[in-house]
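Asks: sequence first, predicted model second:
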Amino acid sequence: MTISYRLICAVVAGSLFSAALMLGQGAQRGAASDPYAAKQMHDAIAAAQGGDEARAIEIVRGLVAARPRFGPGLKLEGMLLEDSGQAGEAAEAYEAALKLAPNDAELLLKAGSMELVAGKVQRAAELLRRRLRLVPGDEDGSYYLAQALHLEGDNDGAVAVLKAALKKGAGHPASWQKLGELLCSAGQYTEALTWLEKAQKADGSLARLPFDLAVAHFGLQNLKEAEAAAGEEARAQPGDVEDLMLLATVRIKLGEYAAAAEVLQGVVSARPNDAAALVALGHCQVELKEFPAAIDTLGRALQVDPTQTLSHFFLSRAYAGVGKTDESQHEIAVYRELQQHLAFAPGAAEAKRNDLLLAQARGLIEQGDEAGAFRVFQDDARGVTGTVGSPWVLVGSVYLSMGRVEDAQRVFLKALQVDAKTPDANAYLGNMALEAGDLSRAEGYFNAERERDANHVFATAGLGAVRYRQGKWQEAADLIARSKTTDATLLYLECDALFRLGLREKAVLVAEAVATYGRGNEAVGRALDGLLRRNGEETLAVRLGR
């Protein structure tokens, strides 16, 4: 068992009160006035120092059961449980201790870092912010808070936290490395490289430092340096798939396709369903003129993940390489059809941050705190999308996700009362009217949204859905296509409209988009299968249904 360093020091000093002081303010007074607590604390620490972790935990649990409001006992319980690998129970003990000592800076760090490791990012950030208010510029608290903010999608905030700590004298190489990593995420590769090289000079043994250096060099297009650093990480951590993918990408950029393919074969052997690795391997095989192998590899990539649009681009080249001109032309047409939707999809970091905000707001709404949910979006700059009414739109979207349609409608209308030009409110109301079958009201809402923004994706696509229900096939297809939507249900309507117009070639391409963006949606899949078969496209139906 590994006891924390400060706890060992307290035990070696032979003083219960030294340990109690480490465990929190007031512990010395509490133990001194309670002989039972004093003895139990002493016995637990002694058992832990003697290597009997089970006995130490048993003693401290007995103390906590008898003295549930004795904070130092709860804190010691958390430390012992954490050191014994019982992270979940340790976190519970720390949380109980925090209720008694909410301004215990060490407890805040302990609990915050554990919540971060457990994936409870919002709670971790909350605790670590409290830590930094008590200990401004604290390096440990800043390090973990920066990581939490990064995971929330607030990379700029993470960089600011670490830079503030560095200004106050933080000097651990791990902090320099973390800052370099975050700067890489922000695309600030020159500054990132400065901090990473500083960390390397101070401690070249830091975990994943060669990988971070490789990312910085790759961002600066220092390809040989990136290859060397990624190669070093691969030798140290041969199972690091992220690094192996970077190494392969660098080698592809250098035109070293055989060497890249060798790395990718290893990744695919270990992870047969890694779609990104399959696409990259297929690319190498195309460049090496191994066209049949490339067709097989890229086909596997699309089976794993139909949204890997580059597969269609390389498949076009592979089919051309074996003389299959029709298939080649079809694949490049599919690639172009899918590409036009990508620019409208949110980035991964933005999507993650939005999910966290929505989850937080939903929790408050479930507790009956609508005003609190409003403040979540109002206080967070990234949650506000344009006007003073925008936070209400986001609250309404949460209500919709919960199936509370009347509340959603009330809140969307409130957003428009606050500001008639609030983005998205009319689009949501239009969609709700469309689902209720009120085409006239839906059209009115969608047109109101498009008066504010003629290119609004959802309003344009929604108006296309209205035209589809009215049997106006050409206008429906044109509007949905113009919206660039990735909504598979709307794309299905476009596909059907195109078949009805006799535009078979375009309809087939849109069917590919329906299958791609409707992956996992069984209802859409069944509808598409029936549509294709009704229109004589049985072969395509079979292929897309796989």
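Replies: Alright, I've got the coordinates. Numbers count the residues shown, from 1 in each chain.

Asks: make it CA atoms for all contacts and neighbour counts henceforth
Replies: Noted.

Asks: what about the helices in the stretch 1-150 of the chain?
Replies: Secondary structure of the stretch 1-150 of the chain (DSSP state H, counting those that start in this stretch): helices at 5-12, 16-23, 27-32, 35-49, 53-66, 71-83, 87-100, 105-117, 121-134, 139-152.

Asks: closest one to residue 426 among those helices?
Replies: helix 139-152 (28.9 Å; CA to CA).

Asks: run the chain-centre distance for the closest one.
Replies: 15 Å (CA atoms, centre = their mean, to the nearest Å).

Asks: after that helix, which helix or strand is next? Please name it.
Replies: The first helix or strand that comes after helix 139-152 along the chain, using DSSP states H and E, is helix 155-167.

Asks: who are the packing partners of that next one?
Replies: Packed against helix 155-167 by the contact rule (3 or more CA pairs under 8 Å, 6 or more residues apart in numbering; DSSP states H and E) you find helix 139-152, helix 173-185.

Asks: for residue 443, which of those helices is the nearest?
Replies: Across the helices and strands packed on helix 155-167, residue 443 has its closest neighbour in helix 139-152 (37.0 Å, CA to CA).

Asks: quick one: classify the closest residue to residue 533 other than its chain neighbours as helix, strand or coil.
Replies: Spatial nearest neighbour of residue 533, chain neighbours left out: residue 541 (6.6 Å); criterion: CA to CA, 6 or more residues apart in numbering. Under DSSP: H, G, I helix; E, B strand; the rest coil, the three-state class of residue 541 is helix.

Asks: presented hereafter is structure B, for comparison with structure A:
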Amino acid sequence: MEDPTMNAPATELELGVLRHLRGDLEGAEELYRVALAAEPENPVTLNNLGFVIAQSGRFAEAVTWYERALDLDADRAVAHLNLGNARAALGDLDGGIEELRRSAELAPDNATAFDNLGQLLLLAGRYAEAETTWTEAVRLAPGDPAPRTAWATVVAARGRLGEAVEILYQALALDDEYAPAWAQLGALLVVRGDLASGCDALSRAKTLAPADTDVRRHLAVALMSLGRRDEAAAELTELLRVDPAATEARVDLAVLHLAADRPSAALALLDRALEKAPDDDRALLHRGLALRELGRTSEADDVLRALAESGSAYSSRASELSEPDVR
């Protein structure tokens, strides 16, 4: 979004910006459209209208407004930035990368353009380019923990876990309440085998961002690895309260119930998970185990036999658990 020079009396464009800044997307869109009707070749209005439409999730429509803005002003860096993000949201990573590169060329001091470009390069698996891009974003915004945390993501993806941890500590030195850095630090520490420190970092992230379900799941996995099953179950239960559609977490909780000799509770969770994702082989495997624990041997064998013959990643384990005639 661009903020035009404010003059008195305020124009529809300026009033639209004010509503936009307050989070009133519908009101902002309405005013931008009024402004556009009065001045149909204003690239600021066209860009802002595209941006508010993109924020409403209508990315294909937003693209048309950004392109109109660029037809009028081909060097408008913010329109290239917004167009790149919209193209990426529509699944066109290459197109998004091209637009964001152009934005960065036109506004080489804009850390946001480099940060967003790094995100797309990471998604495209172009790790070396992503790292170079985020290094530049960090140079441009040395006091902002966000690009530094993103840089750590790609450093970790390239296998340099120790270096990534150090970068995250640098980000937290800038802002020790930046939840994404704590979350990523916790996940990396767990991967490196430092489960206790990883749990501490993830717990800190959870305190700062209690609605982040990914943090809760990573914390639950770390707690399970430490044998703290009741705490892990509590995290997963809360996660499912926040996000009832989190099928993977539902299966994790079922596994904990099985380990605690509660097959009925596990089966109820697994059946619900399979309603949402009927081809979830991990859920099917543990459903077979739950049925067997409940003495429903015939049903268990049917589930495990079908899974053993499916050729999935869990086939060999299902085969080991099946009746001898299917081995």
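Replies: Sure, I can see it. Quick caveat: nothing in here was measured; it's all calculated off a predicted structure.

Asks: turn the helices and strands packed on helix 155-167 of structure 1 into JSON lines, columns for mean neighbour count.
Replies: Formatted as JSON lines, these follow (neighbours: other CA atoms under 10 Å):
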{"stretch": "helix 139-152", "mean neighbour count": "24"}
{"stretch": "helix 173-185", "mean neighbour count": "23"}
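
Asks: how about those helices in CSV, adding distance to residue 235 of structure 1?
Replies: Converted to CSV, these look like this (distance: least, CA to CA, whole Å):
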stretch, distance to residue 235 of structure 1
helix 139-152, 26
helix 173-185, 20
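
Asks: quick one, which of the helices of the stretch 1-150 of structure 1 is nearest to residue 290 of structure 1?
Replies: Residue 290 of structure 1 lies closest to helix 139-152 among the helices of the stretch 1-150 of structure 1, at 40.1 Å (CA to CA).

Asks: what's the matching range in structure 2 for the closest one?
Replies: Aligned by TM-score structural alignment, helix 139-152 of structure 1 falls on residues 111-124 of structure 2.

Asks: number of residues surrounding residue 39 of structure 2?
Replies: Look at residue 39 of structure 2: counted by other CA atoms under 10 Å, it has 13 neighbours.

Asks: meant to ask about residue 340 of structure 1, not that
Replies: 14.

Asks: how close does it sit to residue 309 of structure 1?
Replies: Noted for residue 340 of structure 1: a distance of 11 Å to residue 309 of structure 1, by CA to CA, to the nearest Å.

Asks: now do the contacts for the aligned partner of residue 219 of structure 2 in structure 1.
Replies: Alignment note: residue 219 of structure 2 maps to residue 247 in structure 1; criterion TM-score structural alignment. Taking CA atoms under 8 Å, 6 or more residues apart in numbering as the criterion, residue 247 of structure 1 is in contact with 226-227, 230-231, 260, 263.

Asks: can you check residue 276 of structure 2 too?
Replies: Applying CA under 8 Å, 6+ apart, the residues near residue 276 of structure 2 are 245, 247.

Asks: rewinding a little: what's near enough to touch the residue nearest to residue 533 of structure 1?
Replies: Neighbours of residue 541 of structure 1 in contact, by CA under 8 Å, 6+ apart: 528-529, 532-533.

Asks: that one -> structure 2?
Replies: Matched to structure 2 by TM-score structural alignment, residue 541 of structure 1 sits unpaired.

Asks: host element of the most centrally placed residue in structure 1?
Replies: What sits nearest the mean C-alpha location of structure 1, by CA atoms, centre = their mean, is residue 352, with 4.0 Å. Per DSSP H and E, residue 352 of structure 1 falls inside helix 348-366.

Asks: go through the next helix or strand after that helix and flag the buried ones.
Replies: Later in the chain than helix 348-366 of structure 1, the nearest helix or strand by DSSP H and E is helix 370-379. The neighbour-count check on helix 370-379 of structure 1 (16 or more other CA atoms under 10 Å) flags 370, 372-374, 376-378 as buried.

Asks: name the residues of the helix or strand that helix 370-379 of structure 1 is followed by that come out as buried.
Replies: Of the helices and strands lying after helix 370-379 of structure 1 in sequence (DSSP H and E), the nearest is helix 390-401. Neighbour-count burial for helix 390-401 of structure 1 flags 390-400 (criterion: 16+ other CA under 10 Å).
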